[in-house]
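Colleague: Next comes the sequence, and after it the predicted model I'd like to discuss.
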Amino acid sequence: MSEAQDTGADASADESRRSVTAVLSRHWKLAVLAAAGFATVAATTTFAAVSHRETAAGARQATAPVDGKGLPAGGGDSGGKGGEGKGDHGKGGKGGHDKGGKGDGKKHGQKYGHHGDADATHVECDPNDLIANLVDLNAERGGELVLAKDCLYTLTANQDDNGLPEITQPITIHGNGATIQRAANGDDFRIFEVGVGGDLKLSHLTITRGKLSSQGSEGGGIRVAAAGRLDLDHVTLDRNSTNLENSDGGAIYNQGITTIRHSTLSKNTGEDGAAVYNEEGKLEITDSKITGNISDPNDGYAALFNDGGTIKVKKSLLSYNYGNAGGALYNASGVSEVEKSAVVHNFAYGGGGIYTDDSLYVRDSTIAYNTASSGGGGGLGLNNAAVIDNTKIYGNVATDSDGGGVYVFTSDDNPVVFRNSKIHDNQAPGNGQSGGGIYIDNGTVNLTDTKVTGNISDEEAGGVHNEGTVTTNGKVRIIDNVPTNCQATGTNPVPNCFG
């Protein structure tokens, strides 16, 4: 045999081996998916997650492309040339599923850059491909995915209350304007679960319609386990929900470390923490909007609920949220901090804007136009130590209770400090109600360089009604309140207050 013939024979044998390897690899991956519980249809489908005809504004349908003969473009398992990177998912061709080839790398398993990420994998506008890639990355110690631009990925199947495989490795998903949603007529499940050791980063993505209907369920959109991490950047979580009876975290349930930046959590529902329930975890929210979230109106607490962890909200808007106590934020235990943020137009039974049972810090912020119905504290309900620094509290209303701006019920060991702040134009208009600006039921309040002006209540005092202890430092002004600035008589005087 000549050298040329020998070379040609070797090349033919190599090509044959490559074809066999590709087919075996394809079948092996299907077997892995089946073992994991994700394969629901033999050979060609890996998960019962389809996107058929459900669409969202500006989103492409996640349906497989077809050629003029009604066959999938790129040839399915038949090989084909792959065209301009539209290679098949079967035997390899150019740009094929397993080998990569010479296509432009837009198919499953092919690596191409996104914003400089050379190893990112591009995902087809197909929920099955998204699921298959997540299974692969969990098995391959993590990686990065780029979703199809503006694609709508609709999930229908439910495994362990999840619509996607649990995240157990460091995985980054560049959403590229895409949306991931639960099918309206599908089973109830959340979208993502970040397990122990999982580190999920999401950007430029919308997550919607995650739903858990059973009592005791957690995290309608995303659940983060202890020792798990979640990072959201330009992400929207919208209309996710948990059962309103004993089920928390309508959008997110966090036991790990969650960071939210440039994102929006809106119209989510749950018993406690309609937007985020933080259980002994760390939650940081920056440059984001928490708006229109609804907790159980009978026994639910706030859009953001802190249960023994830490919450820090910075440069963010908390608005139009509803809860039984604490419309925007309820600090049940742990430490919560609000900085350079606006807490406005929220509603609750008590503490229309914020209610705290533990340490609270509010700095350089605005608390305005919040409402408490009958539990006191249109803007703030303070039941433990708090520092309110350089903050404006105005336009808040306690409709049928005391403390239009602030209601204080704490102890001498856990004082409340107002520093460089303005408490003005708040109201407690209900019959017999008082403390239009501040109502102190119990405990110690220190006013330092603070103004309490223009507040109104039905009975005195309209400015500061004191049943505890008030101390003052620096320039304190308590003026122009109706019917009086402070109590005319009594055993609890307010220093430097006249009339």
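Modeller: Yes, it's here. Residues are numbered from 1 along each chain as shown.

Colleague: going forward, measure contacts and count neighbours with C-alpha atoms only.
Modeller: Fine.

Colleague: next helix or strand past the longest strand along the chain?
Modeller: Determined from DSSP state E, the single longest strand within the chain is strand 170-182. Where DSSP states H and E defines the elements, the next helix or strand beyond strand 170-182 is strand 192-194.

Colleague: for this structure, which helix is longest?
Modeller: Secondary structure of the chain per DSSP state H: the longest helix is helix 3-36.

Colleague: elements contacting the longest strand of the chain?
Modeller: Packing partners of strand 170-182 (3 or more C-alpha pairs under 8 Å, 6 or more residues apart in numbering; DSSP states H and E): strand 143-146, strand 151-155, strand 199-208.

Colleague: so which of those strands gets nearest Gly437?
Modeller: Across the helices and strands packed on strand 170-182, Gly437 has its closest neighbour in strand 199-208 (40.1 Å, C-alpha to C-alpha).

Colleague: Tell me which other helices or strands that closest one touches.
Modeller: strand 170-182, strand 229-238.

Colleague: Those: which one's closest to Ser16?
Modeller: So among the helices and strands packed on strand 199-208, strand 170-182 is nearest, using C-alpha to C-alpha, at 34.7 Å.

Colleague: Next up, a structure to set beside the first:
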Amino acid sequence: MSQGSLFRRVFVWTALLLGLVALLGTQPAAAKATVILVTSTGHEVAPFVNDGDCTLGEALAAAAADQRIDGCTANHFGSGGPFFIQLAPNATYTLTAIDNTLAGANGLPQITRDVTIQGYNATIERGNNAPNFRLLYVANTGKLTVDSLRLRNGTATSDGTRCQDTGWACGGAILNEGGTVVIRNSFLTNNVAEAGGALMTVDGNATIRYSTFSGNFAVGSQGQGGAIAQFGDLPILIEHSTIVNNDADKRGGGLQNEGAATINFVTFSGNGAELGGNIRNFEGTVTFSNSIIGRASEGGNCASLDGTIGSGGYNVEDANDCEFSQATDRRNTPTGLGTLDSSRFVPVIPLNSGSAAINLIPAGSNGCIAGVTGDQRYFVRANGASQGGSGCDSGAYEFDTNSLITAIKLDNFKQLPPEQPNVALWYGAALLLLFSAWAFRRTIRRYADHLYSSKP
């Protein structure tokens, strides 16, 4: 091998190693969560007082600005989020004043980024002597996730809380205008609006899992969506949840749908309205699977105008208002529901022995996976004696089960996502680095041998 050839090899491998080091050093870091710890249960509105604490309002404002406000410090400000706001376990955050009037009166700063409020069974409420306002407003750039949280007493019933393009005071607890809302492991109760007593979504996405809506109201001559109102073409998904004892003066005591709603393992019970006590569908599509619909206090279980109510099978209805068409549906069948169990942070309705919903869904069918699928309480379904029996039960509750499921999707845990590096990139880089080091060493050794052998 000539001296020039060896020098070229040394140069190539040296350049390769230096380039690899530079590549790894310039790789963008994985998105890091910005965690903000709320240290005070007090309520402050802008302009905030610099007193060293971090209230919920200040934490949300810090997330919106992506920078420190008062005592709201974080580990990754300036990253653009996502933001995780941690509340004190079992604490109560009472809102006493209007923070802003964007799309109506709101008790807290608007959500314009990806924000998760980790409640740990905390409560956010409007104070009894406070003016009328909804609790939370999500703008079209925002994504709000509420986890293990109780939202109550939000009130949107005046001209100052009207949402865009509708003419109604919207969303007693949450108004979502064009953004995304995820509600899980939460309880929304005693909220009031003209449309969407607890939740109103206008041209936005909503996902509700493992949650209960109870005792919410849509009031006024056009009151609609006692618990939930969905306007626009975008979808709403409700799974493993209970919609119970909500009221609307006009339409949709439980749900007023004007978009595309998917309902799976849900219990609708005791809701009332002039039209569609449990569900009212207008020019939209609602698809029910594995659900219970019954005991409407007024207006029947379902009402639909210029829309479609469909079935994915295994539904139980105590009338035939929803006109479910699958052979596995049970129409005009008593639901066998018990009374609301309010001893839990998120209340549920148990099934009575002998309910037609029990073991209706065979294991392996329609999303019923033995030992894996769980009910609203995360209790195992269809896993044998005292673990749900031979099949899954329709609705949110599984009868005769007392074991928690072990296979829970990450997005259902009440924890922060881990900050993980790009494992594939670093693994590949390590292999390339080892190979490069070996080749570089081999080239140097051969160069040394060449020098030795070329001596006279």
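Modeller: Sure thing, it's come through. Small disclaimer: the values here were computed from a predicted structure and weren't measured.

Colleague: Fetch the TM-score of the aligned pair.
Modeller: The TM-score (TM-score structural alignment, normalised by the length of structure 2) is 0.52; 272 aligned residues with a C-alpha RMSD of 3.9 Å.

Colleague: picking that back up, ok and the longest strand of structure 1 relative to strand 229-238, angle-wise?
Modeller: Interaxial angle, strand 170-182 of structure 1 versus strand 229-238 (axes from the mean of the first three to the mean of the last three C-alpha atoms, to 10 degrees): 20 degrees.

Colleague: which one's the longest helix in structure 2?
Modeller: Structure 2, longest helix under DSSP H: helix 423-453.

Colleague: Can you point out the buried residues in that helix?
Modeller: Across helix 423-453 of structure 2, burial judged by 16 or more other C-alpha atoms under 10 Å covers 429, 433, 436, 440, 443-444, 447.

Colleague: mind listing what Ala193 of structure 2 touches?
Modeller: With C-alpha atoms under 8 Å, 6 or more residues apart in numbering as the criterion, the residues that contact Ala193 of structure 2 are 155-157, 169-172, 217-219, 223.

Colleague: which of those show up in structure 1 as well?
Modeller: Contacts from those that recur in structure 1, judged by both residues aligned by TM-score structural alignment, their matches' C-alpha atoms under 8 Å, are 155-157, 169-171, 217-218, 223.

Colleague: Measure how buried Ala327 of structure 2 is and give me the count.
Modeller: The tally of other residues near Ala327 of structure 2 (other C-alpha atoms under 10 Å) stands at 10.

Colleague: For it, which non-adjacent residue is spatially closest?
Modeller: Gly313 (7.4 Å; C-alpha to C-alpha, 6 or more residues apart in numbering).

Colleague: and Arg9 of structure 2, which of the three is it?
Modeller: Three-state call for Arg9 of structure 2 (DSSP: H, G, I helix; E, B strand; the rest coil): helix.

Colleague: Please tell me how far the nearest residue to it once chain neighbours are set aside sits from Ala430 of structure 2.
Modeller: Distances taken as C-alpha to C-alpha, 6+ apart place Thr443 nearest to Arg9 of structure 2, at 6.9 Å, with adjacent residues excluded. Using C-alpha to C-alpha, to the nearest Å, Thr443 of structure 2 is found at 20 Å from Ala430 of structure 2.

Colleague: Check Ile117 of structure 2 too.
Modeller: To Ala430 of structure 2, Ile117 of structure 2 is 38 Å away according to C-alpha to C-alpha.

Colleague: Cys302 of structure 2 now?
Modeller: 60 Å.

Colleague: now swap in Asn153 of structure 2 and tell me
Modeller: Between Asn153 of structure 2 and Ala430 of structure 2 the computed distance is 56 Å (C-alpha to C-alpha).
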